[in-house]
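> Sequence first, then the predicted structure:
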Amino acid sequence: MFKTMNVLKAAGALLGAFLFFLVANTASNALFTIGDTAHGEAEGEHAEVAMMTATPGGLLDADGGEEAAAEEEVVVALDGGDAAKGEKVFGKCKACHKVDGSNGTGPHLDGVVDRAVAGVEGFGYSDAMAAHGGTWTLEALDAWLAKPKDYIPGNKMSFAGLPKAEDRADLIAYLRSLGG
């Protein structure tokens, strides 16, 4: 037969173990958060965002030069990508895109920078993509890679996008290195 004392001991042991893991989890989270701040990593993330949105030279024209400065900001941020890291990010694209001049499920991406949108001969683009027009500038590629379905609604690409600006800049640097 069960003794009441044994049941209470077992329940106490389970609750004690749960409490121990809860305290250990909270302590480790606090420790790593303090460590990140002490090494400037948490502040560095904010500094990176501020750097990417800062205007070159820090001043805007009084006559509406804000739009020109905004375009220049994007170019400055996109020019800072790392092609080696971008090659790793391209691993997410390899399932559909090639960089050897041949098409896969998607069009080949070698020479995509400054190429006409829907500009690969012989590839069956969606009507939305074919009707879009324009060229794949650094800014256009950045917006496309962030959310393809939002940038050109109705396109056939099923990829959700790259939410991190750093990943997009690195991928664009890699694509630029491929030339045309």
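Looks like it arrived, so ask away. Numbering: from 1, shown residues only.
> From here on, just use CA atoms for contacts and neighbour counts.
OK.
> tell me the centre residue of this protein?
When Cα atoms, centre = their mean is applied to the chain, the residue found nearest the centroid is residue 164 (2.4 Å).
> neighbours of the residue nearest to that one when sequence neighbours are not counted, just the number please.
The shortest distance from residue 164 to any non-neighbouring residue, by Cα to Cα, 6 or more residues apart in numbering, is to residue 146 (7.8 Å). Using other Cα atoms under 10 Å, residue 146 is surrounded by 19 other residues.
> wait, residue 146 sits on residue 159?
No - using Cα atoms under 8 Å, residue 146 makes no contact with residue 159, being 10.1 Å away.
> Next SSE downstream of the longest helix anywhere in the chain?
Identified as the longest helix of the chain according to DSSP state H is helix 4-38. Once the chain leaves helix 4-38, the next helix or strand it forms, by DSSP states H and E, is helix 41-53.
> angle of that next one against helix 4-38?
40 degrees (axes from the mean of the first three to the mean of the last three Cα atoms, to 10 degrees).
> here comes the other one, which I'd like you to weigh against the first:
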Amino acid sequence: MSDTLAFTKVFAALSGALLIFVVVNMAAKGLYRMPAPGEGAQAYVAPGGEEAEAAPAEPERTVEEILASGDADAGARVFKKCQACHKVDPGVNLTGPTLYQVVGRAVGVVEGFGYSGALDGTTEAWTPEALFAYLENPRGFAPGTTMTFAGLPKAQDRADVIAYLRSQAQ
């Protein structure tokens, strides 16, 4: 009789564990439901439908307008990302060349710095517009560059850094 009782207890324990597993699995699927491929959620529609007026789109600013709004103090803060590899002191090269008087300087002419050659043919001089494009995506501007920095995606940050670099050359 004890063999039957032991078998019943083991069977009841396994059945109970299986039941708990099934219930927890069903609850988890209900809580964390993932949409099936192709089953997209409907986009949120603003109340008012077609009657609601769209907010006027902000006109895009030109590079010149963005550069004109550059703030040297804000640029000093953003430039901290660059300080591991660059200095703005004359003649001080680190991993990257000195950025002293870089605005308006010819490309690849810093004495004592070994350039990779990726900048050859990209631009003649570091005009504010060329710096603006380069700082956005150095590898996109000059494929093969050894500069590992990913870039500054915000246009205002780039304008601020250029304003800071200009202020350091005076």
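Here it is on my side, so go on. What you are looking at is a predicted structure, and each value in this text was computed from that prediction instead of being measured.
> if we can go back for a sec, what residues sit buried inside the longest helix of structure 1?
Residues of helix 4-38 of structure 1 include none that count as buried (16 or more other Cα atoms under 10 Å).
> count of residues packed around residue 16 of structure 2?
Neighbours of residue 16 of structure 2 under the rule other Cα under 10 Å: 12.
> for residue 84 of structure 2, same thing?
Neighbours of residue 84 of structure 2 (other Cα under 10 Å): 11.
> Give me the contacts around stretch 160-172 of structure 1.
Contact with stretch 160-172 of structure 1 is made by 77-87, 89-90, 138, 141-142, 144-149, as judged by Cα atoms under 8 Å, 6 or more residues apart in numbering.
> do stretch 126-143 of structure 1 as well
Stretch 126-143 of structure 1 is contacted by residues 71, 74-75, 78, 112-118, 151-156, 168-169, 172 when judged by Cα under 8 Å, 6+ apart.
> Among those, name the ones in helices.
Filtering the contacts of stretch 126-143 of structure 1 for helices - DSSP H - leaves 71, 74-75, 78, 151, 168-169, 172.
> and the residues you listed, which are buried?
74-75, 78, 151, 168-169, 172.
> ok, these vs residue 99 of structure 1, which is closest?
residue 172 (13.2 Å; Cα to Cα).
> Which elements pack onto the longest helix of structure 1?
Helices and strands touching helix 4-38 of structure 1, by 3 or more Cα pairs under 8 Å, 6 or more residues apart in numbering; DSSP states H and E: there are none.
> and the aligned residue in structure 2 for residue 158 of structure 1, what is it in contact with?
By TM-score structural alignment, residue 158 of structure 1 lines up with residue 148 in structure 2. By Cα under 8 Å, 6+ apart, residue 148 of structure 2 lies in contact with nothing.
> Residue 148 of structure 2 and residue 142 of structure 2: what is the separation?
To residue 142 of structure 2, residue 148 of structure 2 is 12 Å away according to Cα to Cα, to the nearest Å.
> Residue 160 of structure 1: how many residues sit nearby?
For residue 160 of structure 1, using other Cα under 10 Å, the count is 12.
> what about it, which helix or strand?
With DSSP H and E as criterion, residue 160 of structure 1 is part of no helix or strand.
> Redo the buried ones among the ones in helices among the contacts of stretch 126-143 of structure 1 as CSV? Include distance to residue 10 of structure 1.
Converted to CSV, these look like this (distance: Cα to Cα, whole Å):
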residue, distance to residue 10 of structure 1
74, 61
75, 64
78, 60
151, 59
168, 54
169, 56
172, 59
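> between those, which is nearest residue 29 of structure 1?
residue 168 (29.6 Å).
> in stretch 144-164 of structure 1, what's buried?
Along stretch 144-164 of structure 1, these residues count as buried under the neighbour rule (16+ other Cα under 10 Å): 144-149, 151-152, 155, 157, 161-162.
> and what of stretch 66-81 of structure 2?
Neighbour-count burial for stretch 66-81 of structure 2 flags 66-67, 70-72, 74-76, 78-79 (criterion: 16+ other Cα under 10 Å).
> Read off where it ends up in structure 1.
Using TM-score structural alignment, the residues of structure 1 aligned to stretch 66-81 of structure 2 are 77-92.
> what's in contact with that stretch?
Taking Cα under 8 Å, 6+ apart as the rule, stretch 77-92 of structure 1 contacts 52, 138-139, 142, 166-175, 177.
> How about the contacts made by residue 101 of structure 1?
The neighbourhood of residue 101 of structure 1, defined by Cα under 8 Å, 6+ apart, consists of 108-110.
> where's residue 33 of structure 1 relative to residue 22 of structure 1, distance?
17 Å.
> cool, and residue 175 of structure 1?
In terms of Cα to Cα, residue 175 of structure 1 sits 46 Å off from residue 22 of structure 1.
> Same check on residue 174 of structure 1?
From residue 174 of structure 1 over to residue 22 of structure 1 (counting by Cα to Cα), the distance is 44 Å.
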